[in-house]
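Colleague: Whatever this is, show me its structure:
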Amino acid sequence: MFTSKETFKKRFLDKFERVYGKSFEDSTIQEQYATLGMLVREYASQDWIHTNERYRAESQKQVYYFSIEFLLGRLLGTNLMNLGIRDVCEAGLKELGISLSQIEEQEIDAGLGNGGLGRLAACFLDSLASMDYPGHGCGIRYKHGLFEQKIVNGYQVELPEQWLRNGNVWEVRKAGLAVEVKFGGHVEVSNSNGKMNFHHVNAETVSAVPHDMPVIGYENETVNTLRLWSAEPSPYRPDRDVMKYKQETEAISEFLYPDDTNVEGKILRLKQQYFLVSAGMQSILNSYLKTGQDIHDFHNHVAIHINDTHPVLAIPEFMRLLIDERNLSWEEAWHITTNTISYTNHTTLSEALEQWPISIFQNLLPRIFMVVEEINERFCMKLWKQYPNQWERIENMAIIAHDMVKMAHLAIVGSHSVNGVAQIHTDILKKREMKLFYEFYPEKFNNKTNGITHRRWLMKANPQLTDIINDRIGTEWIREPKQLEQLEKYACDPNFQDAVYEVKQVNKHHLAEKIRQHTGIVIDEQSIFDVQVKRLHAYKRQLLNILHIMHLYNRLSYEPNFTITPRTFIFGAKASPGYYYAKKIIKLINTLAEKVNNDPRTKDYLKVVFLENYSVSLAEEIIPATNVSEQISTASKEASGTGNMKFMMNGAITIGTMDGANVEIHELVGDDNMFTFGLSAQEVLAYQQRGGYNSFEYYHHDKRIHQVLEQLMNGFFSVTDSEFEHIYDSLLIQNDEYYVLRDFASYSDAQMKLSKMYENRSKWSQMSIMNIAKSGVFSSDRTIREYAENIWGVTSSAYVR
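Modeller: Got it, this is the predicted structure:
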């Protein structure tokens, strides 16, 4: 289609004039972006059609990945790269006086996700397509993402995230494939020929309309589908206030993660979850039935994966569809369901395991509640046979107990595979959080360490580093990222060290310019760029980082002979709107930045920067410029992490606890190429089980800790003394739940070691290269291959062809 830049220019200009009906000379840059996006989508459409035709013709087993989030980032650059047409498009646009990089800046990050859960799902879709696996995503088309973050006087302010204000050039609305989803009402039961029949009556019906987006594989002509569902009024609307019905219906797909601190918010969250799975399961079942294949063989042709507990209602919904609409027996339906569905757990925090009050669940989803009750009854009967008279064990394992429906329990019981996302995480699930279930279902549990797509996080985000890697080891690593290990032999090569160092400095210059333009802060490009960007949560311990910066500031201010290698500490994070504590930490970061950055005694050595509205596209600029990757969560609390992998792949050195995938990074790079500190997971668990931790001991016996904690309250900052009282109390009065003070000394020592190491440029470059060389195992290609072979039982169509 684009055989030359001349062909491209003609198609581009023709497309623009047809769409906008005016001369190209009168175009805006937003119109130029939309034109290019539509042209690229159309370019991929033939492969999209052929991919689906090929899957049907070859009767390949399909994978459907259900996730409440898909944090895609910008798609234009990735799609151009994967289609292999970036160079010709860039050259053609240049002759038209257009900068491709400026056009790419016009794309707004899709507001379909928030953190690691959603970014993992996006990486998985990329790997599925790039490795020729027949795998598709299923999510919700939120009109607004989490929120757009603004920092005003140091405080987080939330504004609606208007990612669809200019439309979405990548989606195709398919109203003809809409399905109906029902809420409320009640169930009437009848009996005919000895079989019970269930009729959901007086329900509120919502129309689920699919919007399909192409997921383009890397230079392989495979294009899979991300299907996003939008809630719209149904033609079968209830006989009541039309405007209220429309408003309530559209609210289902209005916002990612609506506030669930009140009953109305909880109902809306549960509505979202059922809406996603009901629409998705109906669509999948309809597609399958069109093939004419036997319903009893469904699980041999379809694999459905639920990403955390949000889509777990896929289990009872599939049972409902098979029993109520396909007339299967309970036993037949259960066999198909449990052999179709697999589940990934993403947390070790018991408070993060979803559960719903029966009072909400039963009223909103009466038929689904009946199915869950039956699943629970049958499961508890099995438990009774295995563990007679062990009432407490059965109570702790029940799906419904204490007036709550426990979603993680339902996920385990109703799936054939349960996986953690890092080896230490899976071990904790087996030994602690899900110990009883592991004892009952040992064959279900397995580990699949997370991964990231190297195509976005190295090739797209860091093209100059990609070029020097290609110059040294060729391009085979792009298909087999583990071949990055070949770089290990160049780790001590001065020429390659210099090349890696220079790329890092160029990336640091670009980020420093962005920071200057957006914040007015001028930073030393020769300083250590020390970065902690991720969702803001107490267990991720941004607070530990802040307290250490305060300590460095105190030493620089009051010890005349103390100096450090200049450091720039960069933060980026959103705090959930209702998470008061996390929002106070954002205020603390910005208050500290104001003090540190304007102090003539310290400004040449220390800078603190908070970049507002952290996103995938911002991460693509930050990560390649980073020297030090802060992965400092309380050991045992982070399931895996994927930011740690992205930084590693771009040559940053990790300072971290032995938590999540940090453990596996450490196994690969060793003590010589990573800085570790702090309590082990076993020590944290021991404290939690047996007690014995007293944060006041560290406050009283460590002068550094005493000083920085007092500074939170004594007027050290130009705020009221009560501004950070909540943080102060969390560390002392509430006994420091995440062991910030316990790990402070160890963290400070590791930071001092790190600072001295950075002064040896050759050694630091060697460490950087070793991290890049060992990062290939963390490609999501490896993760997806393990899922495909060990859980889903699907084959790459590259082998079929």
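
Colleague: make it CA atoms for all contacts and neighbour counts henceforth
Modeller: OK.

Colleague: Name the single longest strand found in the chain.
Modeller: strand 204-216 (DSSP state E).

Colleague: Pull the distance from that one to the chain's centre.
Modeller: Distance of strand 204-216 from its chain centroid, counting by Cα atoms, centre = their mean, to the nearest Å, is 21 Å.

Colleague: now the very next helix or strand once past that strand and strand 204-216, what's the angle there?
Modeller: Next helix or strand after strand 204-216 toward the C-terminus (DSSP states H and E): strand 223-233. Interaxial angle, strand 223-233 versus strand 204-216 (axes from the mean of the first three to the mean of the last three Cα atoms, to 10 degrees): 160 degrees.

Colleague: circling back: what is the longest strand of the chain packed up against?
Modeller: helix 29-58, helix 76-83, helix 116-130, strand 172-173, strand 179-183, strand 223-233 (3 or more Cα pairs under 8 Å, 6 or more residues apart in numbering; DSSP states H and E).

Colleague: Ile478 is nearest to which of these?
Modeller: helix 116-130 (10.6 Å; Cα to Cα).

Colleague: who's in contact with the closest one?
Modeller: 65, 67-72, 112-113, 134-137, 215-220, 222-224, 307, 346, 450-453, 641-643, 780-781, 784 (Cα atoms under 8 Å, 6 or more residues apart in numbering).

Colleague: next up, for comparison:
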Amino acid sequence: MPESRPASHPLALAPVTAPPRTADAFARRFLHNLNFARGVALSASSASDRYLALAHTVRDYLTAHWLEDVRRQKETQAKAVCYLSAEYLLGRQLDNDLLAAGLAEIAAEALASCGVDLDELRDQEVEPGLGNGGLGRLAACFIDSLATMAVPSIGYGIRYQYGIFRQTFVDGQQVEQPDAWLALGSPWEFARPEDAQTIGFGGCTETYDDDGVERSRWVPAWNVQAVPYNYMVPGFQNGRVNTLRLWSAVATDAFDLRIFNSGDYEEAVRAQTFAENISKVLYPEDSTPQGKELRLQQQYFFVAASLHDFLDTMLSDGFDLAALPERVVFQLNDTHPVIAVPELMRVLVDERRLDWDDAWEITRRCFAYTCHTLLPEALEVWPVELLGRLLPRHLEIIYRINDEFLDSVRERFGDDERLVRDMSIIAEQPVRSVRMAYLATVAGAKVNGVAELHSQLLRDRVLHDFDVFFPEKFTSVTNGVTPRRFLRLANPELSSLITAAIGDGWTTDLERLRELEPYADDAEFRAAFAEVKAANKRRAGETLRARDGIDIGDGHLLDVMVKRLHEYKRQMLKVLHVVTTYEGVVSGRVAAEDLVPRTVIFGAKAAPGYAMAKRIIHLINAVGEVVNADTRLEGRLQVVFPPNYTVTLAERVIPAADLSEQISLAGKEASGTGNMKFALNGALTIGTDDGANVEIRELVGDENFFLFGMSEPEVSDLAARGYRPEEFVQADAGLRRAIDLIASGAFAHGDRSVFEPVVSNLLHEDRFMVLADYASYISAQERVDAAYADQDAWIRSAILNVARTGFFSSDRSIRDYIDRIWHTPPLA
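Modeller: Below is the predicted model:
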């Protein structure tokens, strides 16, 4: 090829610049994208055309800052955070990016000058199917805060073609449908196929002589290509834009023309189908061996691509790998990315030919691990047979890490083989497996829990022996949520009221909400706050009516429980409260007119293979069908369950809520973040002392929180004594009547068999002690009714919840990570 000539055009030599920040310039850019990117005139365009042109226009304004930030990060070699997460529950991007870029008013004016309605285009956006629940939403909040705080970072994950699933209900039962969020493409991503990484699987390892040094290498049996798609992550009105890089799997040899021409069309694309399965769906159902293998493939696929991407593209020429811990920290968001540990060791030892001890010193300073659970079954383990078959070299590396670690345990504690067995990364029973949380703890520079109680229980119970061995490793960072999305975007009326009271600046300094406290005693402010809440209820009602055909009662207390459906979160306890209230009226013991009008809103997805969770969803819908149709209640109790709860729906429901249900069994919820979002938007919490509920209650005050249930030590004591759920049923007539009503078939058209498994589970197992906390919960709900009757006092408590929960900003969480774990200063 001839040598390229030096650039001479002024634009080729100048930095990339964003378009002018005027309505006229924005309109011109919008029409240019509509005409030349979409290929249509405005007069012939569809709403989808106009939305895509708008998205590209907003993207154009961010791109100059993004390219400059990428350049400066590489040029300065500033220490970066690589956030490794299996999911990112982003929510819609248009309004978030308009807010971050300070373009909302300019865009509205520009579009209006073109005769285009911005609200119509908002409705065209499809929410990315990249996450499931709290873990993914937390990751999205954190990358938002990292950009807002100008910390160099890259979020790494998977570009799932069909998300987790789109939830529908058929006869009240959950049915999973593909979430085809990419059907029309995504205007927010930049495909970079030229930056694809080749990822190997299977095969064998072999040893060879390298100038007298015996080395190992992995010979994979098959490969896939990891193709990156970049998303921009803008900081809030600071001109900084970080990167979210998501990987999509494609075959290295996607199409065999010879086989195709022979007529075997299915076999011709078999490799393509096999490879693309890796990035098809989030959390494939893993009750089968094939499902388990696919999950492990996913995890290795994205971390291997991410590590190679950073090492290959972000380090300066001739970079000394001994300095890697001063250049990057890889944050492991739960156990899903932990296979990155042996992958980095493999790269350093086998490919970069470092000595094992030098490589281990680098590795153990480059990783940090966040544990998000207290449930033993949620701490991932991989069978040795599967890991050895899929990643044979990695298993060898894990064995050596474990052998050396156990040698150090014996050196310190002697030949206590029980302790050695308990701390081993390799579990011998029930099948020989690799305990990924243990691997992350041994390899990580730091291990953190996500709320004060969770972190203490992590040290005392889940990883106690490791805390004794590595006391300096363990720390705590309480989760947080971004106020940009969950106040500024979700609750614009409340945001305006806050700004009018305390001025600007609170969006990036949420502790300033404390300045609202005196306004709780200001009658005029309380009236304005009440009107904001009423307006949010009307808006939520309009959304549910348009989206799902659901009408919610005027003037009702909105009682909301939205979270992943799992037995430990205890949606069943909420159902028992509804059934108890209903039974009281239909039995004649309670007059309908004495009920505080209440609408209970559920939102939850159950994992496809989680049978009991799906039965509980069916029960909720069945109870709602009966309750909502029974005229004896005079419309004063309503149960609604909109399917497919999303971030977009959350932005309508959360600001409208009066009561936030955070009712997990104490000692089971790591933190929660929904509890924070509700409190920040002026909902009062009914909850146990679990997860971050403890810190919320301490901050807002006992008088502004409805506490119920056993404490964690009481739960442990009851379990140790032997929990017998039937004893609680015998002792409580109200509980007995509620369970009998469910068992009678009253919510199944008289068929007692439909919900028999749910009733039997409660009576004979009740692993999460729903029945033990029932009486306390019903009593707390009676306190809720009494408090809600005094609307002025309720609004005062709601204001104090907003004022006292600024601590739960994800910006504060990131500051804690920087101070306690990462030590990554902002890029000046």
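
Colleague: picking up where we left off before, of all the helices and strands packed on strand 204-216 of the first structure, which lies closest to Gly715 of the first structure?
Modeller: That would be, of these and by Cα to Cα, helix 116-130, which comes in at 37.0 Å.

Colleague: Superposed on the second structure, what's the mean shift for the very next helix or strand once past the closest one?
Modeller: As assigned by DSSP H and E, the chain's next helix or strand after helix 116-130 of the first structure is strand 135-140. Strand 135-140 of the first structure, aligned to the second structure and superposed, deviates on average by 0.7 Å (mean Cα distance after the TM-score superposition for the first structure).

Colleague: Now do strand 135-140 of the first structure: which range of the second structure does it align onto?
Modeller: Alignment of strand 135-140 of the first structure against the second structure: residues 153-158, by TM-score structural alignment.

Colleague: which of the residues in the matching stretch are buried?
Modeller: 153-158 (16 or more other Cα atoms under 10 Å).

Colleague: and for that stretch, what are the contacting residues?
Modeller: For stretch 153-158 of the second structure, using Cα under 8 Å, 6+ apart, the contacting residues are 80-88, 130, 143, 146-147, 242-248, 279, 302-303, 306.

Colleague: swap the cut-off to 7 Å and go again
Modeller: Stretch 153-158 of the second structure is contacted from outside by 80-87, 143, 146, 242-248, 279, 302, 306, using Cα atoms under 7 Å, 6 or more residues apart in numbering.

Colleague: Give me the buried entries from those.
Modeller: 80-87, 143, 146, 242-248, 279, 302, 306.

Colleague: picking up where we left off before, selecting buried members of the contacts of helix 116-130 of the first structure in ChimeraX, what would you type?
Modeller: Per 16+ other Cα under 10 Å, the buried members of the contacts of helix 116-130 of the first structure correspond to this ChimeraX selection:
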select :65,67,68,69,70,71,72,112,113,134,135,136,137,215,216,217,218,220,222,223,224,307,346,450,451,452,453,641,642,643,780,781,784
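
Colleague: got JSON lines for the helices and strands packed on strand 204-216 of the first structure, with distance to Val628 of the first structure too?
Modeller: Formatted as JSON lines, these follow (distance: least, Cα to Cα, whole Å):
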{"stretch": "helix 29-58", "distance to Val628 of the first structure": "35"}
{"stretch": "helix 76-83", "distance to Val628 of the first structure": "26"}
{"stretch": "helix 116-130", "distance to Val628 of the first structure": "19"}
{"stretch": "strand 172-173", "distance to Val628 of the first structure": "41"}
{"stretch": "strand 179-183", "distance to Val628 of the first structure": "48"}
{"stretch": "strand 223-233", "distance to Val628 of the first structure": "35"}
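
Colleague: With respect to Ile570 of the first structure, which of the ones you listed lies nearest?
Modeller: helix 116-130 (18.9 Å).
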